[in-house]
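1. I'll drop the sequence and a predicted model, then ask my questions.
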Amino acid sequence: MGFRLTEIYTRQGDAGDTGLADGSRVPKDHPRIEAIGAVDELNSALGLLLAELAEDARLAEVSEALAPCQHRLFDLGGELAMPSYRALQPVEIQRLEGAIDRWNAELGPLENFILPGGSRAVAQAHVCRTLARSAERRCRSLHAVEPLEGQGLPYLNRLSDLLFVAARIVARRQGVSEVLWQAARP
C-alpha cells in the first residue's frame, strides 16, 4: 500500500480548499468533496451498525453481509478522490443483490410502509439506508458536472436497498415488531 499520512494537520486547507489524491486542489464545498464526505458519513454510520450487530449472535449473517460494504465504501471514496482510479466491480453489486434476494425470500412481501424503529439495530440500519441515499444523491450531483464512470452509483443504489431489507431481517431475527406507518386521520 502506498502513501501514508505522517502529519494529521498541514494547514494547507485553512483557506477552504483541499487536495485530492491526484494532487489537484478543489474547494471544500466542491461536489466531489461533498460526495466523498457523504460516503464517509455512511461508512461511519455503517461501523456503528456493525458494532450493534456484533452484540447479537442471531445477526451474524447480517453482519457478515454488511462488513465488506465498509471496505467497498472506502474503495468508492478512493475512486472519488482519484478520478481515474477504479476499484468497485460488478461482482460487488451482485453480492448485494444475492443477500437482498435471500433475505426477501425469508421475509415475504411488504404489506405496509414501515418506520425506522423497533430496536437500536433496526433504527441504525435505517439511518444507514438514508445516508446511502444521500451519498447516492451527492454522487449524482457530481456526475452532473463531472461524469462518473464505474460502479459507484449502482453500488450505492443497491446498498440502500440492502440496508432497507437488512433493517427488516434484523427486526425479524430479533423478534421485534416492525413499526408500521399509520396515516393521519382527518
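-> Done, it's in. No experiment lies behind these values; they were computed from the predicted model shown.
2. going forward, measure contacts between C-alpha atoms and count neighbours the same way
-> OK.
3. Look at Phe164 and say how many residues are nearby.
-> A total of 21 residues lie near Phe164 under the criterion other Cα atoms under 10 Å.
4. do Ala38 as well
-> Quick note: Ala38 (other Cα under 10 Å) scores 22 neighbours.
5. hold the first one in mind and look at this next one:
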Amino acid sequence: MVVLSKIYTRTGDKGETALSNGARVAKHDLRVSAYGTVDETNATVGLARLHAGGEIAEGLARISNDLFDLGADLATPDQHLDHTLSYTPLRMVAAQVDRLEREIDALNARLQPLRSFILPGGSPLAAQLHLCRTVCRRAERLATELAAHEAVNPEAVRYLNRLSDWFFVVGRIANNDGADDVLWVPGLTREN
C-alpha cells in the first residue's frame, strides 16, 4: 500500500530520483524518461476521459490503471540484476496485451477500411485520443531504447505498441465510427 504523508522530500534537489528498488539515478536517466513518458501518456488519457462516455470512458479507465502498472514495471529494474527487492515487482503480463488486441479487433470490425491516412481531429475526443497515441508512441520509443541497454519486460513494450493502436482505433470510433475522420490529402496546399 502506498502512503503519501509528505509530498516533497527534497531528495531530488540535486537532479536524482529513486527507482522502486531504492537505487538513485539521474532524473534524465533513460529508465526515468521511459516511465515518465508513460505517466505523461496517462495524463493525456485523463484529458480524453473528460470528453468520453460509455464504452470509451470504460476503456480509458482500464487503460489509465494499466499505465500505472506499466510505470511501476518500468521503474523497477530486473530483479535478476538486483536481488535487494523484498517484494515481487509488478510486471505487465500477456493477458493485458491480449485484452487490448481483443478490444482493437472488436472495435475495428465496426469501421470501414481506410483508403487514406487520417489527420488528428474531427471530434474533440478523437483529437485528444490522437494526442494520447503520439505520446504513447514516444513512450514506446523510449522503452525500446531502454531495452537496448538494460533488461525490460517484453510485455511492457508489447503493451505500449498495442496501446497506440488502441488509441488510433478508438479515435476513429470517436469520429462517428470513422465517418467524421479528417482525411489526409497529399499535396493539398502545394499549388497555393
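-> Great, that's in hand. Values in this document were obtained by computation on a predicted structure and should not be read as measured data.
6. Just the buried residues of the longest helix seen in structure 1, please?
-> Counting residues, the longest helix in structure 1 under DSSP state H turns out to be helix 120-145. Within helix 120-145 of structure 1, the residues that count as buried by 16 or more other Cα atoms under 10 Å are 121-143.
7. middle-most residue in structure 2, spatially?
-> In structure 2, the centroid-proximal residue (Cα atoms, centre = their mean) is Cys136; its distance is 4.1 Å.
8. looking at it, that residue is touching Asp39, isn't it?
-> No: the criterion here is Cα atoms under 8 Å, and Cys136 of structure 2 misses it with Asp39 at 9.7 Å.
9. Show the residue spans covered by the helices in structure 2.
-> So, for structure 2 - with DSSP H - the helices run 30-49, 54-74, 94-108, 124-147, 154-174.
10. what span of structure 1 lines up against the fourth one?
-> Following TM-score structural alignment, the partner segment of helix 124-147 of structure 2 in structure 1 covers residues 120-143.
11. Mean deviation, the matching stretch versus structure 2?
-> Comparison of stretch 120-143 of structure 1 with structure 2 after fitting gives an average deviation of 0.6 Å (mean Cα distance after the TM-score superposition for structure 1).
12. From Val127 of structure 1, how far out is Phe113 of structure 1?
-> Distance from Phe113 of structure 1 to Val127 of structure 1, counting by Cα to Cα, to the nearest Å: 16 Å.
13. about what we covered before: now the helices of structure 2 in TSV, with distance to Leu19 of structure 2?
-> Listed next are the helices of structure 2 as TSV, based on distance: least, Cα to Cα, whole Å:
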stretch	distance to Leu19 of structure 2
helix 30-49	8
helix 54-74	9
helix 94-108	24
helix 124-147	14
helix 154-174	17
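14. Figure out which of those is closest to Gly187 of structure 2.
-> Evaluated with Cα to Cα, these place helix 124-147 nearest to Gly187 of structure 2, the distance being 21.9 Å.
15. That closest one vs helix 54-74, what angle?
-> Angle between the axes of helix 124-147 of structure 2 and helix 54-74 is 20 degrees (criterion: axes from the mean of the first three to the mean of the last three Cα atoms, to 10 degrees).
16. just how off-centre is helix 124-147 of structure 2 within its chain?
-> 6 Å (Cα atoms, centre = their mean, to the nearest Å).
17. which helices and strands does the longest helix of structure 1 pack with?
-> Helix 120-145 of structure 1 sits against helix 31-53, helix 152-174, with contacts defined as 3 or more Cα pairs under 8 Å, 6 or more residues apart in numbering; DSSP states H and E.
18. tally of neighbours for the counterpart of Asn43 of structure 1 in structure 2?
-> Mapped onto structure 2 by TM-score structural alignment, Asn43 of structure 1 lines up with Asn42. Residues near Asn42 of structure 2, counting by other Cα under 10 Å, number 23.
19. Equivalent analysis for the one 3 residues further on, please.
-> Val45 of structure 2 has 23 neighbours, counted by other Cα under 10 Å.
20. quick one: contacts for it?
-> Residues near Val45 of structure 2 by Cα atoms under 8 Å, 6 or more residues apart in numbering: 60, 63-64, 129, 132.
21. cutoff 10 Å now
-> By Cα atoms under 10 Å, 6 or more residues apart in numbering, Val45 of structure 2 lies in contact with 39, 57, 60-61, 63-64, 67, 128-129, 131-133, 167.
22. didn't the residue nearest to the centre of structure 2 look like it was pressed against Leu163?
-> Yes: Cys136 of structure 2 is within contact range of Leu163, at 7.3 Å (criterion: Cα atoms under 10 Å).
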